[in-house]
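Asks: Could you look at this predicted model? Sequence included:
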Amino acid sequence: MKHISILVPNGAILGSLEGTRQLFTQVNQFFAAKGAPPMFQVQLVGLSKATPLCGGRFTANTDALIDEIQKTDLIVIPALDGDLRVAVEKNRDFLPWITRHYQNGAEVASLCVGAFLLASTGLLNGRSCATHWMAANEFRQLFPEVNLVTEKIITDELGIYSSGGAFSYLNLILYLIEKYAGREIAVLSAKVFAIEIDRESQSPFTIFQGQKEHEDEPVKKAQEFIENNFQDRITIDQLAEMNALGRRNLERRFKKATSNTVAEYIQRVKIEAAKKNLEITQKNINEIMYDVGYSDTKAFRTIFKKITGLSPIEYRNKYNKVGAIA
């Protein structure tokens, strides 16, 4: 029987806490129905017996305190609410406990922005991690040693797992259920909880937010120019001259400040504008392509799919009910 420690941090988001508990305990019910022993021992583990959640609106009563857990097989870190830096500080006493159990053989999984607590242990340094796309810029600032993969829903590296944003944590729990209990039980769980199994990308849900939480004014000026003139042809030399910088100097500073190259940033801004048009207008694909500054249909569709994970038509069908019908 695998022991699962679902952490109850101060300020944990109730949904990821209870959803995780429900899925793992449901697996035990499936095994019981077949006359088999339970697969998991699931415990809520905290720093105190009663932990306030959602600004005090709810209280989670833990099964055990961290010092009472001698051995565990999987530690699950739920999403955190509010200011994430403050949330990590409030829950700092979990960090050495997580590290010690990982070093003793436990696996660790973070859900959504629970990645901030996991990354604070240092265990993610040099490894890949997913989190909510809205928190990507802040995560990169705080944890530059971590390889953040914003498009992924699940990462799995050396016994450390993470999930993308919000309810995509359910896909990580299904992934773990499949790993521990088999494909049949994972599919059954997906059907009972009406979860779309085997989702891999959160790119269709991502809204590009240019990283402007930096102090490099010439780079900010270049970003603003791109965002205001994305439909035109913009060159790196043009941006460099505008800011009285050398081309290579601008490219280096831009990448450092925004985590994107200049070319990537221009593409992301153009595609974000195209997405908005696909969501709210009935213009055809070619009209939208020209509006955002592309003239090569193949290039536009290739870049659009690379960034969103969907073709322009698939994106419209997903998010624009009127446009899809038309």
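Replies: That came through fine.
Asks: Going by C-alpha atoms from here, please, whenever you check contacts or count neighbours.
Replies: Will do.
Asks: Check which element follows the helix or strand residue 45 falls within along the chain.
Replies: Assigned by DSSP states H and E, residue 45 belongs to strand 40-46. Following strand 40-46 in sequence order, the next helix or strand is strand 50-53 (DSSP H and E).
Asks: got the buried residues for that next one?
Replies: 51-53 (16 or more other C-alpha atoms under 10 Å).
Asks: Turn the residues you listed into CSV, including distance to residue 115.
Replies: Below are these laid out as CSV (distance: C-alpha to C-alpha, whole Å):
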residue, distance to residue 115
51, 20
52, 20
53, 18
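Asks: Tell me where the stretch 51-200 of the chain has strands.
Replies: Ranges of strands in the stretch 51-200 of the chain, per DSSP state E, counting those that start in this stretch, are 58-61, 64-65, 74-77, 107-110, 128-129, 147-148, 154-157, 160-163.
Asks: which of those strands is buried the deepest?
Replies: strand 160-163 (a mean of 27; mean count of other C-alpha atoms under 10 Å).
Asks: name the helices or strands packed onto it?
Replies: Packing contacts for strand 160-163, counted by 3 or more C-alpha pairs under 8 Å, 6 or more residues apart in numbering; DSSP states H and E, involve strand 107-110, strand 128-129, strand 154-157, helix 169-181.
Asks: how about a cut-off of 6 Å?
Replies: On a contact count with 3 or more C-alpha pairs under 6 Å, 6 or more residues apart in numbering; DSSP states H and E, strand 160-163 meets strand 107-110, strand 154-157.
Asks: Show me what the first one is in contact with.
Replies: Think strand 107-110. Under the contact criterion C-alpha atoms under 6 Å, 6 or more residues apart in numbering, strand 107-110 has outside partners 74-77, 159-162.
Asks: If we use 8 Å, what do you get?
Replies: By C-alpha atoms under 8 Å, 6 or more residues apart in numbering, the residues outside strand 107-110 that reach it are 73-79, 98, 102, 118, 159-163.
Asks: Comparison target below:
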Amino acid sequence: MRIGIVAVEGSLLSAISGLADLFWMTEQALRAPPAGASYGVRDQTIPTFETTIASADGKTLRDPQGRLIPVDTSFHELTHCDVALVTGMALGPDRLPPVSASVRHAAAWLQERHRTGALVGAACAGTFVLGEAGLLNGRRCTTTWWLHHALRQRFPKARPVWGTAVEEQDRVVTTGGPLSWVDLALHVIRSEAGPEVARLAADISVADSLPLPQLVYAPRGFVNANDPLLLQAEQIVRHASPGFTAEALASTLSLSERTLHRRLKSLTNESPKGFITRVRIEMACVLLERPGASIKQVALQCGYSEETSFRRAFGQLTGMTPADYRRWSDARNPMRPASHES
């Protein structure tokens, strides 16, 4: 498997070298698995991972701290690869991903690689390079949570999904934060080499093979704060009784159900039901971080009359049970009094 890694001026050196290292370590582990480990991969089916770092002209570049980024070849010379990846980069003076000449060259190269069948992927601000290539048009995608609004504004034809860690559609894969190149690499390995190889890669790098959604890291209500309709709808849901429906939300907003569905799809890529669920679960996260309330009480406060339904929805959005979330949150905030576990 030949993997092309894009380097542009301001790319994160750690992400570029990290991707190359993780693919290399995976291949080494496949050839000599840890003692006692069994991952169901036979010697004759061991995949290879050949990484090549490419820039527009094949020359070395500088990372945001001025360090040299090693480059193996140019985009023009790297005409065949099975996977093409672009990582995060430094933001411009406006605190947004830049649109430089090297970014435009990278976008054109990625567009051509996708056209010829390669799996194309990006982490963090690298998602914007895929946007410049037109590869996000009409496709579900994600980026780091604090660039979500900027991605929507710059690429209105894209379909960014709020709060997810990984999105793939039509062999275009995107992941979240600056360190999400790990998630990107593991997703590529799972997609191209199979789940057993991905599990080995995750185990040797001591990483979660299934990353947590970004929703658990972002400030509560962040995505809604950017639009008056979302803010109003959030307040309605927060104060609604159990059993509150999408129809009731549309009526309270003086909108038809169809109009509300269209507006939410354009703003957050959610259905009204999905919006209600997300707001409730974001409320639950805040309440679970406070000591005292039981999980049953939290469920009731968030509009769930059945604790089972609450637990199911919570797990689907956060990747954890409510109790696990409490423990995870407590571990991240050791100075805060521990929450009640029941």
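Replies: Yep, that arrived. Note that the structure is predicted; figures quoted are calculated from it, not measured.
Asks: so the strand holding residue 45 of structure 1 matches what in structure 2?
Replies: Using TM-score structural alignment, strand 40-46 of structure 1 corresponds to residues 49-55 of structure 2.
Asks: give the contact list for residue 235 of structure 2.
Replies: Taking C-alpha under 8 Å, 6+ apart, we find residue 235 of structure 2 in contact with no residue.
Asks: How about the host helix or strand of it, which residues are buried there?
Replies: Residue 235 of structure 2 is located in helix 228-238, with elements delineated by DSSP H and E. The neighbour-count check on helix 228-238 of structure 2 (16+ other C-alpha under 10 Å) flags 230, 233-234, 236-238 as buried.
Asks: What residues sit buried inside stretch 185-197 of structure 2?
Replies: Result for stretch 185-197 of structure 2 [16+ other C-alpha under 10 Å]: buried residues 185-190, 192-193, 195, 197.
Asks: Just flag the most distant two among these.
Replies: Across the buried residues of stretch 185-197 of structure 2, the longest distance by C-alpha to C-alpha is 12.5 Å; it joins 185 and 195.
Asks: Now for residue 171 of structure 1, how many residues are close by?
Replies: As a burial measure, residue 171 of structure 1 scores 21 neighbours (other C-alpha atoms under 10 Å).
Asks: go on, residue 100 of structure 2?
Replies: Using other C-alpha under 10 Å, residue 100 of structure 2 has 12 neighbouring residues.
Asks: And for residue 65 of structure 2?
Replies: Under the criterion other C-alpha under 10 Å, the count of neighbours that residue 65 of structure 2 has is 10.
Asks: Next: residue 252 of structure 2.
Replies: By other C-alpha under 10 Å, neighbour count at residue 252 of structure 2 equals 13.
Asks: Repeat that for residue 100 of structure 1.
Replies: Residue 100 of structure 1 - counted by other C-alpha under 10 Å - has 11 other residues nearby.
Asks: Aligned counterpart of it in structure 2, please.
Replies: Per TM-score structural alignment, residue 100 of structure 1 is aligned with residue 112.
Asks: how close does that match sit to residue 33 of structure 2?
Replies: 36 Å (C-alpha to C-alpha, to the nearest Å).
Asks: first to last residue in stretch 287-307 of structure 2, what's the distance?
Replies: Across stretch 287-307 of structure 2, first to last residue, C-alpha to C-alpha, it's 15 Å.
Asks: neighbouring contacts of that stretch?
Replies: 238, 240-244, 280-281, 283-284, 310, 322-323, 325-326, 329-330, 337-342.
Asks: Among those, which ones are in strands?
Replies: Among the contacts of stretch 287-307 of structure 2, no member falls in strands (DSSP state E).
Asks: Can you turn the buried subset of those into a selection I can paste into PyMOL?
Replies: Of the contacts of stretch 287-307 of structure 2, the buried ones can be selected in PyMOL as follows, counting by 16+ other C-alpha under 10 Å:
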select buried, resi 238+240+244+280+281+283+284+310+322+323+325+326+329+330+338+339+340
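Asks: Could you export the helices and strands packed on strand 160-163 of structure 1 as CSV, including distance to residue 190 of structure 1?
Replies: Formatted as CSV, these follow (distance: least, C-alpha to C-alpha, whole Å):
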stretch, distance to residue 190 of structure 1
strand 107-110, 19
strand 154-157, 16
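Asks: To residue 147 of structure 1, which of the ones you listed lies closest?
Replies: strand 154-157 (10.8 Å).
Asks: out of everything not next to it in sequence, what's closest to residue 119 of structure 1?
Replies: Nearest residue to residue 119 of structure 1, sequence neighbours excluded (C-alpha to C-alpha, 6 or more residues apart in numbering): residue 143, at 7.0 Å.
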